[in-house]
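Asker: got a sequence here, can you model it:
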Amino acid sequence: MAKKLPSPCIDVCKFRREGHCIGCSMTKAQKKMFKTLKRPEHREGFLTMLIHQQNDLGKYRHWTPAYLKKCAKKGMAPPPVLS
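Answerer: All right, here's what the predicted structure looks like:
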């Protein structure tokens, strides 16, 4: 069985940008929602949405390298949306 993509959270968790985390750009509701996503395609879709959200909000260039490092640490290949 394939491993699930890890959470986009990079363990910063400071909600200062209009309710968005300064580390990953997720809101508290989005963090809670990600935990309920079980299917890989749903998690990949969420990551695609999150990347667009980060681009719209700006100041999240640090997230991609941190998330790729998290995936590598868990022994996962990078998700296609980051390739």
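
Asker: from here on, contacts and neighbour counts on C-alpha atoms
Answerer: Noted.

Asker: the lengthiest helix in the chain: which residues count as buried?
Answerer: Looking across the chain with DSSP state H, the single longest helix is helix 40-57. By neighbour count with 16 or more other CA atoms under 10 Å, helix 40-57 contains the buried residues Arg43, Glu44, Phe46, Leu47, Thr48, Leu50, Ile51, Gln54.

Asker: contact partners of that helix?
Answerer: With contact meaning CA atoms under 8 Å, 6 or more residues apart in numbering, helix 40-57 is reached by Lys4, Leu5, Pro8, Cys24, Ser25, Met26, Phe34, Leu37, Tyr60, Pro79, Pro80, Val81.

Asker: all strands for the chain, in order.
Answerer: 15-17, 20-21 (DSSP state E).

Asker: want to put them side by side, so please do this one too:
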Amino acid sequence: MAKTKLPSPCIDVCKFRREGHCIGCSMTKGQKKMFKSLKKPEFQEEFLRMLVHQQSDMGRYTHWTPAYLKKLKKKTGRTVLPV
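Answerer: All right, here's what the predicted structure looks like:
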């Protein structure tokens, strides 16, 4: 089965209040631009792994997983994080 592109990890909160990190997804503005430039699904999956690790290190991002899974299901039909 061919891998499909993943939707952005952004969950449309976009408030950069945690030392330059979004309170919704933990990405910085630079990371958001970087994700958009990743064309191969393998690279996008690796980025998601990094992001989940970053969220774990920073704490207080338990809201992201359910929000992203909802977005992932709507856009790709997948119901499991590819990490």
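
Asker: overlay the chains and give the TM-score.
Answerer: Once the chains are laid over each other, their TM-score by TM-score structural alignment, normalised by the length of the first structure reads 0.91; 81 aligned residues with a CA RMSD of 1.2 Å.

Asker: buried ones from the contacts of helix 40-57 of the first structure, can you make that a ChimeraX selection?
Answerer: In ChimeraX syntax, the buried subset of the contacts of helix 40-57 of the first structure is picked out as below (16+ other CA under 10 Å):
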select :5,8,24,25,26,34,60,79
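
Asker: ok, back up a step: which of the buried residues of helix 40-57 of the first structure sits closest to Thr64 of the first structure?
Answerer: Thr64 of the first structure lies nearest to Ile51 out of those, by CA to CA, at 8.9 Å.

Asker: so Trp63 of the first structure touches Ile10, yeah?
Answerer: Yes - if you go by CA atoms under 8 Å, Trp63 of the first structure and Ile10 touch, sitting 7.5 Å apart.

Asker: between those two, which contacts overlap?
Answerer: Taking CA under 8 Å, 6+ apart as the criterion, Trp63 of the first structure and Ile10 both touch Gly23, Cys24.

Asker: now do the contacts for the residue nearest the centre of the second structure.
Answerer: Per CA atoms, centre = their mean, the C-alpha nearest to the average position across the second structure is that of Pro9, at 2.4 Å. Going by CA under 8 Å, 6+ apart, Pro9 of the second structure touches Cys25, Leu48, Tyr68.

Asker: who are the contact partners of Cys22 of the second structure?
Answerer: Val13, Cys14, Lys15, Phe16, Thr28.

Asker: so how far is Lys38 of the first structure from the residue mapped onto the first one from the first structure?
Answerer: For Val13 of the second structure, the aligned residue in the first structure is Val12 (criterion: TM-score structural alignment). Taking CA to CA, to the nearest Å as the criterion, Val12 of the first structure is separated from Lys38 of the first structure by 24 Å.
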